[in-house]
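In: Everything below, folded, please.
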Amino acid sequence: MSKMTSIKMKKMIEDRIARPEFRTSYNRDKDTFRIEWQDTGQGMTITLPNVIAKYNERGEAAVDDLEEHVLEALRIMHETHELSGMEKQIYPVIRATSFPTETNAGSKLVYKEHTAETRVFYALDLGKSYRLIDEPMLEQEGWSYGWIDEIASFNVRSLANDYKKDTVAENDFYFVAKQDGYDASRILNEAFLEEMLANAKGELAVAVPHQDVLIFADIQNKAGYDILAQMTMKFFAEGRIPITSLPFIYEDKTLEPVFILAKNRPEKK
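Out: Reported below is the predicted structural model:
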């Protein structure tokens, strides 16, 4: 098989997503390929070496996945989304404080502060994907920040909270990983946190290393802190949408980010 080059990969993607309404461009210096709508200029940029690496590993299936994601993202960008009548599809999503607070088009995203490490944004669930809610969408409906937060908070409380349990060195770890896009969001369900705290034998720690997992740790000895620190770092490194590698201690209805020091109780950040 001949070696896959950026030019060949660009051509392969171009052939698959070619539409008269799209415009494409190749940046040789950055080795990127951009697909955008002719009328609005909205679109996405693909880093070709990353796609080639996946192609070398998985073959055509990697390009199939890319095609699906690109077309879905472009479709969503071109739709007008109304919030009225879609209240049941609005959920909170947790993001790192480094996450952008504006869209690429310059609209301010709707968010609220959560912890020193995290913020809460709001998503309109569209089935296979979702769109983060921005201020123009709120203004169009005449909705307030408080109202959207109330709706999203109600919806996250209605999600199932099943978890898997694992015991390591006499410490209990619980993993929520429903893969519905809102695993980390369940950290906002205070009733769930209180329930886990009520059932904890030791100190309750919580972690959201990435969007698709929520970890509870019932820490019963010093080793528990080290295990949680290693586990959180591993999940953070592997996550599709990383959030924070720092766990939180949950007490008095607050989440306090902590640095975990080997063989010691954590220090408050």
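In: For the rest of this, base every contact and every neighbour count on C-alpha atoms.
Out: OK.
In: And the helices in this protein?
Out: Using DSSP state H, the helices of the chain run over 6-17, 48-58, 60-77, 135-141, 145-157, 190-199, 222-238.
In: Off-centre distance for the fourth one?
Out: The chain centroid and the centroid of helix 135-141 are separated by 23 Å, computed with CA atoms, centre = their mean, to the nearest Å.
In: what comes up buried for that helix?
Out: Judged by neighbour count using 16 or more other CA atoms under 10 Å, the buried positions of helix 135-141 are 135, 137, 138.
In: and if you look at the last one?
Out: Counting neighbours by 16+ other CA under 10 Å, one finds that the buried residues in helix 222-238 are 222, 223, 224, 225, 226, 227, 228, 229, 231, 232, 235, 236.
In: Reformat the helices of the chain as JSON lines; add distance to residue 103.
Out: Below are the helices of the chain laid out as JSON lines (distance: least, CA to CA, whole Å):
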{"stretch": "helix 6-17", "distance to residue 103": "24"}
{"stretch": "helix 48-58", "distance to residue 103": "23"}
{"stretch": "helix 60-77", "distance to residue 103": "11"}
{"stretch": "helix 135-141", "distance to residue 103": "10"}
{"stretch": "helix 145-157", "distance to residue 103": "17"}
{"stretch": "helix 190-199", "distance to residue 103": "29"}
{"stretch": "helix 222-238", "distance to residue 103": "24"}
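In: Out of the ones you listed, the one nearest residue 170 is which?
Out: Nearest of the helices of the chain to residue 170, taken as CA to CA: helix 222-238 at 7.9 Å.
In: what's the closest one in contact with?
Out: 168-171, 207-210, 217, 219, 242-247, 260-266 (CA atoms under 8 Å, 6 or more residues apart in numbering).
In: this one next, for a side-by-side:
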Amino acid sequence: MVDSKKLRRILEERLQQENRSFLFDREKDELRIENEESGKGITVSLPGIVAKWHEKKEKAIDEVIYYVEEALAVMGTDHSLSDQEKNIFPVIRSTSFPKEVEEGVPFFIDEHTAETNIYYALDLGKTYRLIDERLMKKEGWTKERLREMARFNLRSLPTNVKRDEVAGSIFYFLNTNDGYDASRILNDKFLKEMAGQVQGEMTVSVPHGDVLIIGDIRNETGYDVLAQMTMSFFTGGHVPITALSFIYEEGTLEPIFIMAKNRAVERENK
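Out: The predicted structure follows:
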């Protein structure tokens, strides 16, 4: 059994390196891993990892180790937007996701829905760097240029889906694990093409960063299935976004609440 105390010891042992220090915040139950030379680091919340350990066991810890190592590897490294234009992509995040880097510099963020915001990332291969306003100013990039380049690159990503029928409704899953699956919700052409196939009511879900679910809801039971499905993905994802789904109508996304017990659907007032 792993608790916060044991998890902290495991992380410190596996992440130990020369010029690397650990700072533990007992009140918040957070562990910060920091490069002593640069002062840059990453902070992880231990209770969230413990919760995932109960589902995934050692895999949950392996995933944290991987992401911490990748994040620390790119910190303090200079990156150029102009030299890597083809590697700029939009990423969908929850509205509760941090709005700035630890130095207080704000990320460049666009509002998306009541549940989601759009961040922008520079893909570095195994990981990526979220683009902040300081980097944009340094490179002389405007907001419009960044948006246009990110959307253009997004349209080049594949949109192959897997189809599954459950209780009379159809569900399509996009899960390439390239880090931008949820970002396909911003591909208007793709959503319009899917809308042409849907016979019932079309829903779009982004429970976490590595999946996008499109529902062809043809009966009331389909909403129950959708609610259970999105919650399962939401709790099991690396980067949870939202357990709510969206109704897609004429190019717009409207969040909905699904109450499974009486199978009622309420649209959220914007």
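In: re earlier: show me the two of the buried residues of helix 222-238 of the first structure that sit farthest apart.
Out: 222 and 236 (21.9 Å).
In: Quick one: neighbours of residue 81 of the second structure, just the number.
Out: As a burial measure, residue 81 of the second structure scores 19 neighbours (other CA atoms under 10 Å).
In: list the buried ones in stretch 47-61 of the first structure?
Out: Neighbour-count burial for stretch 47-61 of the first structure flags 48, 49, 51, 52, 54, 55 (criterion: 16+ other CA under 10 Å).
In: Equivalent analysis for stretch 28-48 of the first structure, please.
Out: For stretch 28-48 of the first structure, burial by neighbour count (16+ other CA under 10 Å) applies to 32, 33, 34, 35, 36, 37, 43, 46, 48.
In: Spatially nearest residue to the second one (excluding sequence neighbours)?
Out: By that I understand residue 33 of the first structure. Nearest residue to residue 33 of the first structure in three dimensions, chain neighbours excluded: residue 26, at 4.6 Å (CA to CA, 6 or more residues apart in numbering).
In: quick one: the strands in the stretch 151-269 of the first structure?
Out: With DSSP state E, counting those that start in this stretch as the criterion, the stretch 151-269 of the first structure has strands at 164-168, 171-176, 203-207, 214-219, 248-251, 254-259, 267-268.
In: Format those as TSV; extra columns: mean neighbour count and distance to residue 158 of the first structure.
Out: Formatted as TSV, the strands of the stretch 151-269 of the first structure follow (neighbours: other CA atoms under 10 Å; distance: least, CA to CA, whole Å):
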stretch	mean neighbour count	distance to residue 158 of the first structure
strand 164-168	12	19
strand 171-176	20	15
strand 203-207	24	20
strand 214-219	25	16
strand 248-251	19	22
strand 254-259	18	21
strand 267-268	11	32
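In: for those, which one sits closest to residue 131 of the first structure?
Out: Smallest distance to residue 131 of the first structure across those (CA to CA): 21.5 Å, for strand 214-219.
In: contacts for that closest one?
Out: Defining contact as CA under 8 Å, 6+ apart, one finds that strand 214-219 of the first structure is touched by 171-177, 183-184, 186-187, 196, 200-208, 224-225, 228.
In: hmm, try it at 6 Å
Out: 171-176, 183-184, 200, 202-208 (CA atoms under 6 Å, 6 or more residues apart in numbering).
In: do stretch 20-30 of the second structure as well
Out: By CA under 6 Å, 6+ apart, stretch 20-30 of the second structure touches 31, 32, 33, 34, 35, 36, 44, 45, 46.
In: do stretch 195-207 of the first structure as well
Out: Stretch 195-207 of the first structure is touched from outside by 215, 216, 217, 218, 219, 220, 247, 248, 249, 250, with contacts defined as CA under 6 Å, 6+ apart.
In: repeat for stretch 124-140 of the first structure
Out: Contacting residues not belonging to stretch 124-140 of the first structure are listed as 89, 90, 108, 109, 110, 122, 123 [CA under 6 Å, 6+ apart].
In: and that stretch, which stretch of the second structure?
Out: Counting by TM-score structural alignment, stretch 124-140 of the first structure falls onto residues 122-138 of the second structure.
In: The matching stretch: end-to-end distance?
Out: 15 Å (CA to CA, to the nearest Å).
In: got it, and stretch 93-105 of the first structure?
Out: Using CA to CA, the end-to-end distance of stretch 93-105 of the first structure comes out at 20 Å.
In: for stretch 156-170 of the first structure, same thing?
Out: Here the two ends of stretch 156-170 of the first structure are set 31 Å apart, with distance taken as CA to CA.
In: corresponding residues in the second structure for it?
Out: Here stretch 156-170 of the first structure aligns to the second structure at residues 154-168, judged by TM-score structural alignment.
In: Could you do stretch 89-103 of the first structure as well?
Out: So stretch 89-103 of the first structure sits over residues 87-101 in the second structure, by TM-score structural alignment.
In: Run through the residues that contact the closest residue to residue 212 of the first structure other than its chain neighbours.
Out: Nearest residue to residue 212 of the first structure, sequence neighbours excluded (CA to CA, 6+ apart): residue 183, at 5.0 Å. Shown in contact with residue 183 of the first structure (CA under 6 Å, 6+ apart): 177, 212, 213, 214.
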